[in-house]
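Enquirer: I would like the atomic coordinates for the input below:
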Amino acid sequence: MASLASSPVSSAAVAPGRRRGRAAANNVSGRFEKFQRVDLDDGWGSLDELPPFRTEITHEKPRRLITRNDSPDIAFERSINPYRGCEHGCVYCFARPTHAYLGLSPGLDFESRLFVKDGAAEALRRELSAPGYQPKVLAIGTNTDPYQPIEHEHRVMRGILEVLAAANHPVAIVTKSALVLRDLDLLAPMAEKGLVKVALSVTTLDRALARAMEPRATTPARRLEAIEKLTQAGVPTAVMVAPVIPGVTDQEIETILARAFAHGAREAGYILLRLPLETQDLFANWLLEHFPDKYRKVLALLRSTREGKLYDAAWGKRMTGTGPYAWMIGRRFELASEKLGFGKTKIRLRTDLFRPPEGGERQLSLF
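Expert: This next block holds a predicted model:
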């Protein structure tokens, strides 16, 4: 796969009319495919006849729902992803390459060909009811957003929360969607028991930039309103300034933190832009389309934070980067957070209230 990071032109770009409301500019095949698919004009205007990309849903039945990890630089050991792919379409999303495992493109396929985990609540109930299960905080929203637009109809996240609430199981949620407010009837009682916290990810406060970069996510203003309403309902709320994009959004760090604090957030975190595998070409192509004058500068800044590369997956480095520019971003975040009063209290979720769900497939006693 040729790298757009060093080439100013994409030969696989999809016409803007076909990808309206999408962030990725191409739909290059995944890295595991034998053949690369590219739309070519045959001279008869055939590309003009191709339909726009529409969201397609595939239903799958998971046997297990909880994913476990042992990465030393991640604060959680267990997570759940209600969906595969994400209709928010954030061009920078580090989860895009996972679509290649499905034989699909990390480009437009990732944001338009989505997988719904039918029966997720039942699968979770079985896992929580398993003999010897020991509760630990479940993280939801660390890969794809549990409150992406298709959640309105499919309500997979709602079903998962109902199981967790009934079992008094702790959960930490990250989202870019105000749809989380729909579930306040579950989240508020869980918060009273110390079982939940929610983080809203805010990349930029610029509405036009957000529309181009994360086209189907909730607007920045509504994310701040969601922080306020969650806080008013007693739900501990944090803001994630993520990702910080050098030369594009890094100038907003202090403003985002100040606005989020004013709306009630009391914890904060940040992540430097991560561009694994195919996301490098997708992001570079996006830069060429929306910020051609910043193209070389932004990629140069990114390389300065990744030891000359566009990405370094090494533990301890991938979230924050290295070098003077990455150090400056970290110090700015820390100073602004301290000045505003973030992190004075750290919410620890409880595990001692857990009770296995009723109706799960538990092993019966012999006596």
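Enquirer: From here on, just use CA atoms for contacts and neighbour counts.
Expert: OK.
Enquirer: got the residue ranges for the strands in this structure?
Expert: 56-60, 67-68, 78-80, 83-84, 113-117, 138-140, 171-175, 196-201, 237-244, 267-272 (DSSP state E).
Enquirer: right, so of those, which gets closest to residue 94?
Expert: strand 237-244 (9.9 Å; Cα to Cα).
Enquirer: Could you list every helix and strand in contact with that closest one?
Expert: Judged by 3 or more Cα pairs under 8 Å, 6 or more residues apart in numbering; DSSP states H and E, strand 237-244 is in contact with strand 196-201, helix 220-232, helix 253-262, strand 267-272.
Enquirer: quick one: which of the ones you listed is nearest residue 213?
Expert: So among the helices and strands packed on strand 237-244, helix 220-232 is nearest, using Cα to Cα, at 11.9 Å.
Enquirer: buried residues in the closest one?
Expert: 220, 223-231 (16 or more other Cα atoms under 10 Å).
Enquirer: Compute the inter-axis angle for it and strand 237-244.
Expert: 150 degrees (axes from the mean of the first three to the mean of the last three Cα atoms, to 10 degrees).
Enquirer: Next, the second sequence, to be compared with the first:
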Amino acid sequence: MINKDFIKGRGAQKNTPNKFFQHIYEIREDFLEFCRLEGENAESNKTNYIPIFPKSIVNKVDSPDVGMLYSMNPYQGCEHGCVYCYARNAHEYWGYSAGLDFERKILVKKSAPELLEAKIKHKNWRTKTIVLSGNTDCYQPAEQKFEITRKCLEVFLKYRHPVGIITKNALVLRDLDILKKLNAEGLVGVHISVTSLSEKTRRKLEPRTVSIQKRLETIEKLSENNIPVNAMLAPIIPGINSHELLPLAKTVADHGALSFGFTLVRLNGAIGQIFTDWIHKAMPDKAQKVLNMIQECHGGSLNDSRFGLRNRGEGKIATQIHDMAKLARQRYFKGRTFPTLRTDLHEQFKNGQMRLF
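Expert: Next comes the predicted model:
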């Protein structure tokens, strides 16, 4: 049974302290009681969009086990509210909490398309795939209002630059016209996140994401248009969705995915506090069991920063999950390959001039 104080429509159930701040902001019980008696809300649950003005937009990824060299994020913070999201910690660098602030205070980078264009036109830039959403989802609800991702895709198309997209939102289909043009020249790959086949689980873990059915339809629609799709079955959380790995793999394969990837959940930084608080409120009957299983996969700790192990995990539970993934690839993805994107076209379009030879 879900705790009666559970905040519906949000993943995190509180704001954790910002590690960079000397002082801690907290709402006291006497203030909450005062608000109750007065019939007022202690704080607003409304999402706020806050414009920011970065000097650059393309980030070099130094982590050796992430699988991308460059990423860019049109938005910081994410209204999807996935309780396990590793990107939550980054919100502290902006002066906010990794908890509810991450979902309620969305930082909007309206200048992203111009910054991207300047970056890939620079004489020193050497073409490498840039991944949209290396941190937060580029097709989160804010995109419907601001259309920054679409404008960035237009820049990638104009300069024939390879781009990867990671999302769990069906809004990506809005830009199918641009994706088809990019794909015609081997310049785009889409990674769709599917965490569970259970709507009940999805609503708890990822409260403001689109339904599982919508994501499967998105994979199918992209595949019908020959746009390569990799399914991200991540994170795998022991005791919550680990039993679904095989059926998840089969289902995304049946809908046209060319490959799949997965990671074991890791709860670094403030996410450990957020997830622990959330699971005791959302799944109190299994909370401690799940936390113990996660710890078993990470050397007895919820917080695991070891490169090579932090996403893979270790121990018996992790080994069983990796064995299931190996079986799934043999059974459902034999003969399928996610393509390598082309990097040889951009140089010709970099300065708007075609080469003669």
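Enquirer: with the buried residues of helix 220-232 of structure 1 in mind, which one is nearest to residue 189 of structure 1?
Expert: Out of these, the member with the shortest distance to residue 189 of structure 1 (by Cα to Cα) is residue 230, at 11.9 Å.
Enquirer: Run through the helices of the stretch 51-200 of structure 1 in chain order.
Expert: 108-112, 120-129, 151-154, 156-167, 184-192 (DSSP state H, counting those that start in this stretch).
Enquirer: Deepest-packed of the ones you listed, please.
Expert: Per residue and on average, the most neighbours among those fall to helix 108-112, with a mean of 26 (mean count of other Cα atoms under 10 Å).
Enquirer: With distance to residue 242 of structure 1 as added columns, please give the helices and strands packed on strand 237-244 of structure 1 in TSV.
Expert: Below are these laid out as TSV (distance: least, Cα to Cα, whole Å):
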stretch	distance to residue 242 of structure 1
strand 196-201	6
helix 220-232	12
helix 253-262	10
strand 267-272	5
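Enquirer: ok, now how distant is residue 266 of structure 1 from residue 286 of structure 1?
Expert: 33 Å (Cα to Cα, to the nearest Å).
Enquirer: Just tell me what residue 316 of structure 1 corresponds to in structure 2.
Expert: Aligned counterpart of residue 316 of structure 1 in structure 2: residue 308 (TM-score structural alignment).
Enquirer: Tell me who's in contact with the counterpart of residue 213 of structure 2 in structure 1.
Expert: Aligning on TM-score structural alignment places residue 213 of structure 2 opposite residue 221 in structure 1. Contacts of residue 221 of structure 1 were listed using Cα atoms under 8 Å, 6 or more residues apart in numbering, and they are residue 205.
Enquirer: What of the one 10 residues further on?
Expert: Applying Cα under 8 Å, 6+ apart, one finds that residue 231 of structure 1 lies in contact with 237, 264-265.
Enquirer: what do you get if the cut-off is 10 Å, keeping everything else the same?
Expert: With contact set as Cα atoms under 10 Å, 6 or more residues apart in numbering, residue 231 of structure 1 has these partners: 188, 198, 225, 237-238, 263-266.
Enquirer: which residues touch residue 195 of structure 2?
Expert: 168, 201-202, 205-206, 212, 231-237, 241-242, 244-245, 248, 262.
Enquirer: Filter the residues you listed down to the buried ones, PyMOL style.
Expert: Of those, the buried ones go into a single PyMOL selection, burial set by 16+ other Cα under 10 Å:
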select buried, resi 168+202+205+206+212+231+232+233+234+235+236+237+241+242+244+245+248+262
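Enquirer: Run a quick neighbour tally on the equivalent of residue 99 of structure 2 over in structure 1.
Expert: Counting by TM-score structural alignment, residue 99 of structure 2 corresponds to residue 107 in structure 1. Residue 107 of structure 1 sits with 27 neighbouring residues when counted by other Cα atoms under 10 Å.
Enquirer: Touching, residue 107 of structure 1 and residue 280? I think so.
Expert: No - applying Cα atoms under 10 Å as the test, residue 107 of structure 1 and residue 280 come out as separate, 11.0 Å apart.
Enquirer: intersection of neighbour lists for those two?
Expert: Joint contacts of residue 107 of structure 1 and residue 280 (Cα under 10 Å, 6+ apart) are residue 91.
Enquirer: distance of the match of residue 99 of structure 2 from residue 81 of structure 1?
Expert: Distance from residue 107 of structure 1 to residue 81 of structure 1, by Cα to Cα: 19 Å.
Enquirer: Brilliant, that's me finished.
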